[in-house]
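K.L.:
Need coordinates for the following:
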Amino acid sequence: MLGEMVFRSEDVAAADRFDYWVELFGRTHAPMELRSEYADDFWASQRVLDLGAVTVWSGTFQPLVFRRTPKLIRQSDPETYHLSLVVSGTGGGVWRHRETEYKPHDLLISSSSLPNDVHSTGDPAVVGMEVPKALLPLPRDMADRAIGTPASTQEGVGALLAQFVTRLTADTAPYQPSDGPRLGAVLTDLVAALFAHLLEAGDCLPPETHQRTLTLRIKGFVQEHLHDPQLTPASIAAAHHISTSYLHRLFEDEDATVAAWIRRLRLEAARRDLTDPALHATPVHAIAARWGFLRATDFSRAYRTAYGTTPTDHRHQTLRSRE
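P.N.:
From the prediction side, this is the model:
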């Protein structure tokens, strides 16, 4: 599991909760002036994940006003970009050059080096990302122009970034502490791609960042289209306007070829369905077809190669063991 720290306001005496939250938020993000009409009996929770130089956190809290003042910036500036994925609640913010409102599914971009005044309403829940400015391969003055810009997570790079952090914060069990810096590097590339997209400055990104972002976008596309029996390297390349040979080059550093990776994902999905008691009446061939295996013999052969048993035998053994 990744290194993490959890805070719950109920673990602190009511009289101390708000001050403790202010201190904690200052360590996670940057020192802030916080105000809330609920300060006398404040509730909040926060879970902070350590991704090396990058930090990701999920939090829920009562409505607040956040102020990053020039005085606080002079006293302490970690020089980070902060991105908030708004899960619930609404609000608005004022920066030196921009005033904006935000709503669920927006990504709000801020900077520890610029004064701001942000307020939240409703039942705020966010996923926050703290990325050192030095890690982004974009000119600093150009990147700063994205501050205060709400980015949609309904499509494109914003959706890819939101999916990544949402899945990461939902379940850290599959990851080891050593995975943290690698996941942080992936997150940094996605944030850089988002900035470049917002600024229409794609040419400012180094080629390796373009490639990693494209590879992640392709992986997301494959996950969404596993059911399609026509999903092949050629169709994937065509959907992303690249050649099949370039697609294979993107996967040279992966642990499997594109076709082998698709087959593995399909087998894993079929295996989950076969061992799901709720689907015990669904024929094996129907489950195979659901995951892109149109020929039962091909599915059975691939399944035996991967798991050392036939789909039917595996299903029976698993369901009997649960009786």
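
K.L.:
all contacts plus neighbour counts: C-alpha atoms, from now on.
P.N.:
Noted.

K.L.:
residue ranges for the strands of the stretch 1-150 of the chain, please.
P.N.:
Using DSSP state E, counting those that start in this stretch, the strands of the stretch 1-150 of the chain run over 4-8, 33-35, 44-51, 54-61, 65-68, 80-95, 99-102, 106-111, 116-132, 150-152.

K.L.:
Now do the third one against strand 54-61, angle only.
P.N.:
Okay, so that is strand 44-51. Angle, strand 44-51 to strand 54-61, by axes from the mean of the first three to the mean of the last three C-alpha atoms, to 10 degrees: 170 degrees.

K.L.:
looking at the strands of the stretch 1-150 of the chain, which is buried most?
P.N.:
Using mean count of other C-alpha atoms under 10 Å, the stretch among the strands of the stretch 1-150 of the chain with the largest mean neighbour count is strand 106-111, at a mean of 24.

K.L.:
What is it packed up against?
P.N.:
Counting by 3 or more C-alpha pairs under 8 Å, 6 or more residues apart in numbering; DSSP states H and E, the packing neighbours recorded for strand 106-111 are strand 80-95, strand 150-152.

K.L.:
which residues in the protein form helices?
P.N.:
17-28, 70-75, 140-143, 156-170, 179-199, 207-224, 233-239, 244-250, 258-274, 284-290, 296-307, 311-321 (DSSP state H).

K.L.:
one more to put side by side:
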Amino acid sequence: MSEEWVSADSQGAGAGALVSLSSGELPRGDRFDWFVELVRENVAPFSLGSVHAHGFEAHVAGVDLGSAQLTHLVFEPLHAARTPRHIRRGDPETYQLALIGGSPMITRQHDNEAEISTGSLVFFDTSHPLDTLVPDERGQGRVTLLRIPRDALPLPAGRVDRVLARRLAPDGVTGQVLCQYLTTVRDRAADLGTGERQRLGTIAVDLAAAFLAEHSDARHLQSPESYRQVLRTRIDCYIESNLGSADLTVAHLAAHHHISLRSLHRLFDDGRETVAASIRRRRLERCRADLADPRLAGYPIAALAARWGFSAPAEFSRAFRTAFGLSPRAFRHRTASSDAPHVAPPAK
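P.N.:
Alright, predicted model coming up:
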């Protein structure tokens, strides 16, 4: 585009949780200043500039997770600079871990510079000057931002400084779990109660710490409790993804995650249920959902049970009756709908 860059400068800093806001609700001439103010109040003070400043299109949504805040920003291409002057006038003293979902972003901070592609993460510190650019004038910035107070991240600042403004690829298990976790919390934020938000915030910080520790060679500095929480989350995700596998046993879980059986049992030693009980409960819940689905009414009960890891029909029937108070056949009969079409179940 040929038009000149139009800039606005944001000063000061604030706190607060966003719900869901869109620039489309405002007059075109007020939209960019509105976005500048939102960034100032909910991220940090920046100087922002954009060739799209007139009629700027943006959407911001977020949720307060207690120990962290999660914000999703969708915006037109822009340049954002955080200078020493901004830091002196207002520093929220937070780390910012951003999952990039739109146009690539060019970042510079603490002598590091990188182009961050879609699907990668980048890490910032509000206490250092920062320069960020979304250069594709026909594209769109999409950022899911986890904001963590500096004193809440259990890693030394000198270590995490190594990964500032670097492309962090979520190639490993921890990175993949972290990205899935952030997008799930982002997409389901409206369904979260206060207590659940607090718990999810703690887990988000632990996952972020584990991910950053891997990239900064600081894994040995991660607190035992943080490591335990991250490992438990990884194992829970693995269980959910492999419920239909006959190989999903306690021994397999321990071997797959390179821990002893004793360590695995200790991870689940929180008074709720054992590892085996957790696997069985989740499998039974999947079976109950299938049996209640009218589309699967013509599918054999034994086959549905086998689909979720129950190879012995008699054992499945006893477990189902114990959990839900009815036999699988009686439960299906009570919930069946004769009007729904009968189709084969989806693949595992």
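
K.L.:
follow-up on the earlier one: can you redo the helices and strands packed on strand 106-111 of the first structure as JSON lines with distance to residue 209 of the first structure?
P.N.:
Output for these, formatted as JSON lines (distance: least, C-alpha to C-alpha, whole Å):
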{"stretch": "strand 80-95", "distance to residue 209 of the first structure": "18"}
{"stretch": "strand 150-152", "distance to residue 209 of the first structure": "20"}
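
K.L.:
So for residue 188 of the first structure, which of those strands sits nearest?
P.N.:
strand 80-95 (10.5 Å; C-alpha to C-alpha).

K.L.:
related to what we said a few turns ago, I'd like to know which of the helices of the first structure lies nearest to residue 87 of the first structure.
P.N.:
helix 156-170 (9.6 Å).

K.L.:
Could you figure out how far that closest one is turned away from helix 179-199?
P.N.:
Going by the same axes, to 10 degrees, helix 156-170 of the first structure makes 150 degrees with helix 179-199.

K.L.:
Which stretch of the second structure lines up against helix 156-170 of the first structure?
P.N.:
Alignment of helix 156-170 of the first structure against the second structure: residues 173-187, by TM-score structural alignment.

K.L.:
list the buried ones in the matching stretch?
P.N.:
With burial defined by 16 or more other C-alpha atoms under 10 Å, the residues of stretch 173-187 of the second structure counted as buried are 174, 175, 177, 178, 179, 181, 182, 185, 186.

K.L.:
now swap in stretch 314-321 of the second structure and tell me
P.N.:
Applying 16+ other C-alpha under 10 Å to stretch 314-321 of the second structure flags 316, 317, 319, 320 as buried.

K.L.:
For those residues, could you give me JSON lines that also reports distance to residue 41 of the second structure?
P.N.:
Listed next are these as JSON lines, based on distance: C-alpha to C-alpha, whole Å:
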{"residue": "316", "distance to residue 41 of the second structure": "55"}
{"residue": "317", "distance to residue 41 of the second structure": "57"}
{"residue": "319", "distance to residue 41 of the second structure": "53"}
{"residue": "320", "distance to residue 41 of the second structure": "52"}
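
K.L.:
mind listing what residue 256 of the first structure touches?
P.N.:
The contact partners of residue 256 of the first structure, by C-alpha atoms under 8 Å, 6 or more residues apart in numbering, come to none.
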